[in-house]
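J.: Generate a structure from the sequence data that follows.
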Amino acid sequence: MTMPSWKKYVVPSALFLLCALAQAAAPDSSLAARLAAFDGWVASRMAMERMPGMTIGFTRGDVEWVQGYGYADLENQVPATAVSSYRLASVTKPMTAVAILQLVEQGKVDLDAPVQTYVPYFPVKPFPITVRLLLGHLAGIDAYRDHKTEQHFKEHKTTRESITVFEYFDLIAEPGTRYRYTSYGYNLLGAVIENATGESYGGYMQRHVWGPLGMTATMMDDPAAVIAHRVRGYGLEGRELKNSEFVDVSSRFSAGGTRSTVPDMLAFGKGIHDGKLLSPASLALMQESMVTRAGRLSDYGMGWETYPTGGRYVISHSGQQPETATYLFSFPSRKLTIAVASNLERVNTAAFAERLFEVVTGEAWELKPYIAHANAQLYGQLAKGLFDEGRAQLEKTGQPYTGDPAVTQLAFDQINLQALKQDDARAASLFIAAARHPAGGRVLLTAGSSMAARLRQAGFDLDQYANSGPLAFVRDYIVLSQAAPAGGTPRFDPAFEQAMLKLGASWDRTAAVAWPAQPSSVAQLSKQLETAFRDQLVYPDFMAEINELAQTSSGRGDSVQALALARLAVALYPLSDRAQALHGILLMSAGDSAASIAALRLALDRDPQGAASATALNNAAYRLKAGGAVAAGTALLQAAIQLHPDVANLHDTLGSFYVEQGLRAQAVQAYQQALRLDPAYPGADGARAVIARLNNAH
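T.: Down below sits the predicted model:
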C-alpha cells in the first residue's frame, strides 16, 4: 500500500517519525510547512532539555497530526512514534471524572452523597466528604505524606489496598474550604466507580469510556503485561540520563495508573468536544471551576484545570510520575485538542504543546508585556485580568457574563473606585486579584466580557487580540467608549484612560520585537534588546526565555554566562520579581550568599506571592538538586528560611536534603523544627517517620 505523501518515516538520525490515523484528514500545505519548521524547534528544545523521546499531536475538526521525536528506548535505539505507549499519569483524572458523571446521569451516583454511600469501608471523617468535592480536590483529602514510601511502591496494589494507604489520614481542612490537589481523592472516585457498577475500574473504562471512543491503546498500566510499543522511562541526574526507578503505579489506579498513546489522548479530547460521552449539562459542569466556601475559584472543575490563558477558553490537565510527563489541552469552542507525552520525568511538556498551538492557530500562546514604570504596573495587572476573563467568556459562550446594564456599570464603578482611585497600591492590587472570584463579585468577568461584546459589536475581530494582547484590548475599548454617546457605554477613570492610551502607543512600537532564534552572545543580546526598549513605557517580557537560557547555561556549568543573563534580566526588567529571583538563585549557585539574599529580598518585595515566595524557592531548590547542585539547593533553602522562617514545608524540604547528604543530625533538627512550627502540616506524618528511621539508625 502506498502511503500518502504527507505520511513519512525518517531514519532515527533525523530523530522523528510522522504517523497519522488513516481516517484523519491531512494538514493543508500551509500548515504542513509550518509543522515542518516545528521539527527544528522541537529538536533544539529536546537537545536543551536532554529529552530521550516524545510524541506530540493535535486534532482539529477532521484534521489529525501526530509525530514522534527521538527514542522510545535509548539503549536499543527504538524511535518514538505516533503509537508509542506512555504512562498517562494524572491525565487519567479527566477520564475518571467522565466515568463518574456518566454514572450520575444514569442515577447510579449522587454527586452530593457522602463517599461512604459507595465506599462503605472508607472511615467516616469529622465532616462529610461528597463525590462532588472529591472531583474538584476540595474534599480535605491530603496528598502524599511519606514521600519515600508512598511514591515508591514496587508491589501491585488492589483497590482496597490503594485506599488503605491514606484512609486514616486526618483531613487537612473542612471539605469545601480549601483546594488541595491529590491523587488519593481520585483513588476514592475509582472505588466509587467499582462499587456503583460492580465492575473493575479498568473494565468499566474499557466498556464505557475508552472503547466507545476507539481508544484501543489505552489500558491499565501493568508492568508484567506485554504492551506493544511501550516506551522506556528516563530521569536526569545532573545532566546524565538514567533509567527511571521502577514504581508500580497500581496504587494510583484511577488517578494516574493508566497507559496510552497520543492518538488515544486526542480521541478522548475529540470525544469530549463532540459530546460522545456526556450530556451538554454534564460537560458544562465538568468544565466550570469549582468555588470554595469562601467564594474563591479553585480553577479546577471536575477533572480539568480551567484557568483562562491568553484570553481564551481552555481546559487542560498535566501528568508527572516515574517514566513519564504528559499534557492534554482542550479548546472546546475551537474543537481543538493538543496532546504531548515524553519518556523523561519532570520535563516541561506544556512548552511543546504551547508552541504547537501557535503553529496550528497562528496565535501567540500568551503575550506578556512588561510595564517599565512602577506606578503603571497596576494598570497592566488590571488589563490582563479584564482581557483573560472577558475574551475567554465570549469564546466560551458567545455572550457577556450578564446582560444587565446596571450590574455591568457597578463592575466598572468598583474598578474605578477600588483599583484606579485607590491611594494604596498594594490594596488596589489585592482588589484586582480578588475581583475575578465570586466573593469579589466576578467584577473582572463582568466588565471584561462586556468590553469584549461591545468591541465585537463595533466590528472588532476578537481573535486579533491573541497577537496584540491585553493592552490593545483595553486601549481599543477606551477609544470606543470615548467616541460613544455620553452614558451609553461604561467608562474607566480618566487618568487610567489617558495612561492606557500612552501604554498602547508604546506597545504598538515594541510588540513586534521578537526574541532572537539563535542569540550569539549575552553582550549582543543585551545590546539588541536594550536598544529596542530604550525610553519605552512597555515592551515584551522575555523573562521566560532569559530564565531558560540561564538555566541551560548553569546546567552545563557555564556559571559566568548564567550570571550575565541574570544581570541582563535585572537590567531589562528591574520591577520583575522573576528577574530579581533568578539573579538571587544564580548568585547562590555561585556561592555569593549575601548578595543572593539581598536579591531575593528585592524579589519578595516586588511580589510576596511570586518568584521568591516560600513555594517558589522550595521548587527552585529541588531544581538545583535535580541538576546535581545539592549544596546550592541546600544553601537556597537556608536563605528561603531566612525570608520565610515560619513555613514548615521549607524546613521539611531542608531535612530531606540533609538526609540525601548523609547529615542525619541536621536532618532531624530540620524536621523537628518543621513539626514545632506546624504539627499538622501536610508532610508531618512523613517527617515523624523519617525522624524515627534516622534515630533508629544510630
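
J.: contacts and neighbour counts: CA atoms only from here.
T.: Noted.

J.: just the strands in the stretch 101-250 of the chain please.
T.: 219-220, 234-237, 240-243 (DSSP state E, counting those that start in this stretch).

J.: try the chain
T.: For the chain, applying DSSP state E gives strands covering 16-19, 53-60, 63-73, 78-79, 86-87, 219-220, 234-237, 240-243, 258-260, 315-321, 324-331, 336-342, 369-371, 538-540.

J.: Report the buried residues of stretch 269-286.
T.: By neighbour count on 16 or more other Cα atoms under 10 Å, the buried set for stretch 269-286 is 269-273, 277-278, 282-283, 286.

J.: Same question for stretch 331-340.
T.: Under the neighbour-count criterion of 16+ other Cα under 10 Å, stretch 331-340 has 331-332, 335-340 buried.

J.: ok, residues contacting it?
T.: 54-61, 262, 265-266, 269-270, 272-273, 313-315, 326-330, 349-350, 352-353, 356-357, 395-396 (Cα atoms under 8 Å, 6 or more residues apart in numbering).

J.: List buried residues within those.
T.: Once neighbours are counted (16+ other Cα under 10 Å), the buried part of those comes down to 54-60, 262, 265-266, 269-270, 272-273, 313-315, 326-330, 349-350, 352-353, 356-357, 395-396.

J.: want to put them side by side, so please do this one too:
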Amino acid sequence: MTYARIAMLAFLAGTAAAAPAMAQVSPLPCPMPNRDAGGRSNIHTRAVETNLLSPVRAPGDAPSSLAARMRLYGVPGISVAVIHRGRIDWARGWGVRDTASCAPVTPETAFQAASISKVATAVVALRMVEQHKLSLDGDINLSLRGWHLPGDAHLAPQGVTLRQLLSHTAGLGVHGFAGYLPGAPLPTTVQILDGVAPANSMAVRSVLPAGAQFQYSGGGYVLTQLALQDATGLPFAELVQRELLGPLHMTRSAFAQPPSPDILADIAFGHVAGRPVPGNYHVYPELAPAGLWTSAGDLARMLIDLQASAAGQRGHRLSPAMARAMLTPVKDHWGLGVELYTTAPKRFGHDGVNEGFQSFMIAYAEKGEGIVALTNGGQGRRLIDEVVRAVATDYGWTDIAPPAVPEKRLPLAVLARAAGRFEGGGLSVRLEARPDGLFADAGAPSPERLAALSPTRFFSHVLGVVIAFDAEYASFTIVEGGPPMRMVRSTAAPSASGKDR
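T.: I've put the predicted structure just below:
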C-alpha cells in the first residue's frame, strides 16, 4: 500500500491510529555520521541541515536541524537530489544505510523507490507505443501472447487499454503489494495476476467500469509488465535497462528483485521501529509497480530527461508530443504514470511506500527545477516534507512548498464556507466549522482541528498533509504530504451551523 492511500484514509478517519506510517518509532542506535561521509556540502545542503520546519510556525519557533528531525521521526537515512536550471545541482545523503553496520548514506546508496517505479515503467511503455510495439488505446489483451485478462462484459465491454492502466482508470483491483522475504518462493507475473500461490495478493480483475473513474491499481501495472514482456520478447528488467536506465546513465538503478551484487555494494535496508526489517528488505517480483532500486540522483536524471522532452527538446527518451501527453491529466490529478499538480505552474511527480522505505519526487513541467528524496524507515514522509520545504524556500519554489507561516485565526463565517461533506476516490469526510476552527470528522471519536494557513489552506498535524480549497470551496486537494487527491463537495449542502443537513 502506498503512503498516498494510508495518508488519505487516516485523514478521513480523523485519527492517527489509522496511519501506520505515523506510529511511534524507537530511538536510533547509530550516531549521525560525519558530514563529509554523505557527499559534498555547500550553502544549499547546509540550509537543509539547519532549516527544517512544518507548514505551521508558532511565534518564536526556531528552525530544527536535520539531525534532530531524523531522531524525532526515527528515520535512519535520507538521500536527496536537487534539480536546478536543468541539471543536478547537488545530491547527497545523511544518516545511515542501516542501523546494523551504521554505514553512512552516500549519493550512490540505492533505496527501494516503491511506487515511483511506476514512472519508469510508464516511460518505457510510452517508448514502446512510439515504436509501434504497443497500442495506447487498443485492448491490452491484443498485445498479450498467452495469459489474457478475463473479459467482463459489464465493467469492461471493450477491454482495458494501456492509457487506462498507466492512469489508474482501467477499473482494476489490487491497490498494492506486501512483498516477500528474501529467499521465499517468488510468484511469476501470471501467478501474481491470477492471485495463486505463491502470490500473496488477490487476483487482478475488473472491479469498476473501465475508463469511468480513478482507482489506484498496482495490479494494473503488473498487467503492463506482462504486456511489455510479451510485446518485446524481453524480460522486464532487461527491457527497462535497455530503454531507460542505460541511456540515462542511471548506474545505481535496476529492477533487480532480489537486488544484484552491484546494488548490494551500497544499499539501504528498510527499517521499522528503528531496526532493519526481517531479511533487511522485502523482495517485490511486482517489478513494474514496486520493484525499482535506485538513488536520488538517478531519479533526478529521469526527471530532467522528461522536463527536456516536455520543453520541446528532441533526442530524449520520449518525443516532445509523448512527454506532453504523459503530463496531461487523464482523470483528476493523474497523467500517464505520474501525479499532476495542475495549478500553474504545472508540476509532476510521484510518491511511494514499500516495507521500510518511503520516497517522493516532484518537478516543474515547464522549467528545470525539482527534488527527489528517499528514506529507509520511520516517519520518512514527514521528514521528506520538511526537507522539501527547506529546499523550496532556499530556491524560491513557493508553488512546491510555501514557507512556514503562523496559524491564522479565521472568523466563523470564513470557516463555514469550507464546511460540508466532501467525497472522492470512494472516500468521504465531513468538515465542520466551529468557533475554534475547522474540524475533520469521519465518525472517529475525536475529530481533528485543522490549522488554518490561509482562508483556503489547512494543515493536519496528525497526518502532515496540507489541503487547499478552490476559490468557490467546491473542492479541496492535498497539496503537500500526499498525492494531489481531489475531494469534491457532495450535493448535500451544509447547514448554517456548518453541519450536514
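
J.: What's the TM-score once they're superposed?
T.: The TM-score (TM-score structural alignment, normalised by the length of structure 2) is 0.67; 381 aligned residues with a Cα RMSD of 3.7 Å.

J.: could I get the strands of structure 1 as CSV with distance to residue 149 of structure 1?
T.: Below are these laid out as CSV (distance: least, Cα to Cα, whole Å):
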stretch, distance to residue 149 of structure 1
strand 16-19, 37
strand 53-60, 29
strand 63-73, 28
strand 78-79, 33
strand 86-87, 20
strand 219-220, 22
strand 234-237, 19
strand 240-243, 20
strand 258-260, 21
strand 315-321, 14
strand 324-331, 19
strand 336-342, 25
strand 369-371, 44
strand 538-540, 45
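
J.: Of all the ones you listed, which one comes closest to residue 137 of structure 1?
T.: Of all the strands of structure 1, strand 315-321 sits nearest to residue 137 of structure 1, with 13.6 Å by Cα to Cα.

J.: What residues sit buried inside the longest helix along structure 1?
T.: Secondary structure of structure 1 read by DSSP state H shows that its longest helix is helix 374-397. For helix 374-397 of structure 1, burial by neighbour count (16+ other Cα under 10 Å) applies to 376-380, 382-396.

J.: what's the nearest residue to the residue most central in space within structure 2 if we skip its chain neighbours?
T.: Centroid-nearest residue in structure 2, with Cα atoms, centre = their mean: residue 351, separated by 1.0 Å. Distances taken as Cα to Cα, 6 or more residues apart in numbering put residue 360 closest to residue 351 of structure 2, at 4.2 Å, once the chain neighbours are dropped.

J.: Map that neighbour onto structure 1.
T.: Counting by TM-score structural alignment, residue 360 of structure 2 corresponds to residue 327 in structure 1.

J.: Quick check: that match vs residue 37 of structure 1, distance?
T.: 22 Å (Cα to Cα, to the nearest Å).

J.: and what of residue 501 of structure 1?
T.: 37 Å.

J.: Check residue 360 of structure 1 too.
T.: 12 Å.

J.: Looking at the two, which is more packed in?
T.: residue 360 (20 against 12; other Cα atoms under 10 Å).

J.: Looks like that one contacts residue 32 (just checking).
T.: No. Residue 360 of structure 1 is beyond contact range of residue 32, at 9.4 Å (criterion: Cα atoms under 8 Å).

J.: Once you drop chain neighbours, what's closest to residue 206 of structure 2?
T.: Nearest one to residue 206 of structure 2, counting by Cα to Cα, 6+ apart, is residue 172 at 4.4 Å.

J.: what's the answer for residue 395 of structure 1, then?
T.: In space, and not counting its chain neighbours, residue 395 of structure 1 is closest to residue 313: 6.1 Å by Cα to Cα, 6+ apart.

J.: residue in structure 2 matching that neighbour?
T.: By TM-score structural alignment, residue 313 of structure 1 lines up with residue 346 in structure 2.

J.: For that match, which residues are in contact?
T.: Residue 346 of structure 2 makes contacts with 340, 364-366, as judged by Cα under 8 Å, 6+ apart.
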